[in-house]
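S.K.: model this:
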Amino acid sequence: MPRSVVAVLFDFGNTLAAHEPLAATVGRAAAVLDGAAATGLDGAAYAAEVEAAAHAADELRYPRDLDASVWRERWHVLYGCWDHRIPGLGAEVYRRMHDPAEWVPYPAVATTLAALRRAGVRVGVVSNTGWDIRRVLRHHHLDVLVDEVLLSYEVGEVKPAVAIFRRACDALGALPETTLMVGDDPVADAGAVRAGLRTLLLPGAPVGADNGLGAVARMVANG
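M.R.: The predicted structure is shown next:
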């Protein structure tokens, strides 16, 4: 009997790897730039302001996930909302948010990807982003366990569009019905269901916590 799952697609952020909360990142960035000004800085307020601005209707007109230059420009603007308090803060936050060493794979990622590789299951990563997250995979030596990486800004499609999931299946040489999508976003990643893929949504988990990804290899092994 043929194996029911021959390929697995993973989201990247908060599925394979996590970054510390923005509130913590801005605190560390501020301390490097201006220790005195960083004292008493309200990282939670900064993070809330950035989050609100990033999802405002006027901001969403910019195709951040479809153009690397737009991504860089807009996130520098968004992270720079407190540059009047600490000059250069936005640029330092941006650098840290895109530093591969600042992204931490979840505990079961390496063992899960290795198990899928041994089982002959093809693995892809599908991410809505405007920067090359392959750098993170290479930094943590996970790139050798991934067959294909599809990034929205490179393929011109953004999840939850059916097209990006179908394109990922084609890249892996798998049919949608024999492919499992694993993600954390109930909107973007659940779009795989409309593309005909079985879909597993994992709970959000902080850096270092178990997000349940280890269940993927067991699910595939059990058909």
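S.K.: contacts, neighbours, all on C-alpha from now
M.R.: OK.
S.K.: can you report how many residues lie near residue 3?
M.R.: With neighbours defined by other C-alpha atoms under 10 Å, the count for residue 3 comes to 11.
S.K.: please report how far it lies from residue 168.
M.R.: Applying C-alpha to C-alpha, to the nearest Å, the value for residue 3 to residue 168 is 19 Å.
S.K.: then residue 65?
M.R.: Using C-alpha to C-alpha, one gets 17 Å for the distance from residue 65 to residue 168.
S.K.: now residue 78
M.R.: Between residue 78 and residue 168 the distance, using C-alpha to C-alpha, works out to 31 Å.
S.K.: who's more crowded, these two?
M.R.: Neighbours were tallied for residue 78 and for residue 168 using other C-alpha under 10 Å; the higher tally belongs to residue 168 (26 against 18).
S.K.: right, and the helix or strand after the helix or strand where residue 78 lies?
M.R.: In this structure, residue 78 is located in helix 68-79 according to DSSP states H and E. Counting by DSSP H and E, the next helix or strand C-terminal to helix 68-79 is helix 89-97.
S.K.: quick one, what contacts the most centrally placed residue in the chain?
M.R.: When the chain is reduced to its mean C-alpha position, the nearest residue by C-alpha atoms, centre = their mean turns out to be residue 13, at 2.2 Å. If a contact means C-alpha atoms under 8 Å, 6 or more residues apart in numbering, then residue 13 has 19, 127 as its contacts.
S.K.: the structure of the following sequence is requested for comparison with the preceding one:
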Amino acid sequence: MTIDAVLFDFSGTLFRLEEDETWYGDLTWPDGRAFDVHEKAEIMRRMTASVGQIVRFDAERQYAWDNRDLDPALHRVAMLEVLRKSGVPTDEHAERLYARLVDPMQWTPYPDTATVLELLAAQGIPVAVVSNIPFDIRPSFAARGWDRSVQAFTLSYEVGAMKPDPAIFQSALHALGVPADATLMIGDSAEADGGAAALGCRFAQVDPVPTTERPEALLAVLRGHGLAE
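M.R.: Presented below is the predicted three-dimensional model:
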């Protein structure tokens, strides 16, 4: 069956949160030692992990963690606790890092994001972005003029369901008006994004590596499904 629509994940698929030195310039451990490159990378990984529990929580914060992508307030509670338990030394530092996490303009697109959106638009293939996320990512696309190539944004905190719950994928399919068996879901997590397969969607996985290390993975997926030369 032909592919009539494509669903994309956001974090680690179309965009990635990538820091620079200004993020961590004054972060130090209690003994005064600065965070090294591996410790900084681990904090970033914990800030953007889509699945798996990263730290232990009390009952209140466990609830916030389990429901973080359904409610912005719960997300803030959970992620500030993750940052504190990851060694971020003060509430001020944690608040500053958290503010960057939820700022859509801080996210960096992968090199081929624009190309794949343009290719699909040129073929009249509708696109939805399906994301477990507690904030509006539309500005990331609108600032680059890419919102014209996305027919639907299906965000967990807006629809009340998180991947891999089939309900979030069903919401995207309904918005596009396409059947599941004619739809391709592209994401970086087999556990979360692969949930689309329960409805009959095809699934392709990409690696959420730094953007400089993944110049054409999205294009390769389209080529593999006959959607690009």
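S.K.: could I get the TM-score for this pair?
M.R.: These two chains, once laid on top of each other, score a TM-score of 0.82 by TM-score structural alignment, normalised by the length of structure 1; 213 aligned residues with a C-alpha RMSD of 2.8 Å.
S.K.: all helices of structure 2, in order?
M.R.: 37-48, 59-66, 72-85, 91-101, 113-122, 138-142, 156-159, 166-176, 217-224 (DSSP state H).
S.K.: so can I have CSV of those showing distance to residue 23 of structure 2?
M.R.: Compiled in CSV, the helices of structure 2 are given as follows (distance: least, C-alpha to C-alpha, whole Å):
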stretch, distance to residue 23 of structure 2
helix 37-48, 9
helix 59-66, 24
helix 72-85, 13
helix 91-101, 7
helix 113-122, 25
helix 138-142, 20
helix 156-159, 27
helix 166-176, 33
helix 217-224, 28
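S.K.: which one of the ones you listed lies nearest to residue 185 of structure 2?
M.R.: Shortest distance between residue 185 of structure 2 and the helices of structure 2, using C-alpha to C-alpha, is found for helix 166-176: 9.1 Å.
S.K.: which residue numbers in structure 1 go with the closest one?
M.R.: Aligned using TM-score structural alignment, helix 166-176 of structure 2 spans residues 162-172 in structure 1.
S.K.: which outside residues touch the matching stretch?
M.R.: Under the criterion C-alpha under 8 Å, 6+ apart, residues 7, 9, 122-124, 126, 147-148, 150, 152, 155, 157-159, 175-176, 179, 191-192, 194-195 lie in contact with stretch 162-172 of structure 1.
S.K.: which parts of that stretch are buried?
M.R.: Judged by neighbour count (16 or more other C-alpha atoms under 10 Å), stretch 162-172 of structure 1 contains these buried residues: 162-169, 172.
S.K.: swap in stretch 190-204 of structure 1?
M.R.: In terms of neighbour count (16+ other C-alpha under 10 Å), stretch 190-204 of structure 1 has its buried residues at 190-193, 195-204.
S.K.: residues touching residue 7 of structure 1, list them.
M.R.: Applying C-alpha under 8 Å, 6+ apart, one finds that residue 7 of structure 1 lies in contact with 121-124, 169, 172, 174, 178-180.
S.K.: and if we set it to 6 Å?
M.R.: Residues in contact with residue 7 of structure 1, defined by C-alpha atoms under 6 Å, 6 or more residues apart in numbering, are 121-123, 179.
S.K.: looking at these, spot the one nearest residue 71 of structure 1.
M.R.: Among the contacts of residue 7 of structure 1, and counting by C-alpha to C-alpha, the member closest to residue 71 of structure 1 is residue 123, at 26.3 Å.
S.K.: quick revisit: distance to residue 97 of structure 1 added to the buried residues of stretch 190-204 of structure 1, as JSON lines?
M.R.: Rendered in JSON lines, the data for the buried residues of stretch 190-204 of structure 1 read as follows (distance: C-alpha to C-alpha, whole Å):
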{"residue": "190", "distance to residue 97 of structure 1": "25"}
{"residue": "191", "distance to residue 97 of structure 1": "26"}
{"residue": "192", "distance to residue 97 of structure 1": "27"}
{"residue": "193", "distance to residue 97 of structure 1": "30"}
{"residue": "195", "distance to residue 97 of structure 1": "31"}
{"residue": "196", "distance to residue 97 of structure 1": "33"}
{"residue": "197", "distance to residue 97 of structure 1": "31"}
{"residue": "198", "distance to residue 97 of structure 1": "31"}
{"residue": "199", "distance to residue 97 of structure 1": "28"}
{"residue": "200", "distance to residue 97 of structure 1": "26"}
{"residue": "201", "distance to residue 97 of structure 1": "24"}
{"residue": "202", "distance to residue 97 of structure 1": "22"}
{"residue": "203", "distance to residue 97 of structure 1": "21"}
{"residue": "204", "distance to residue 97 of structure 1": "18"}
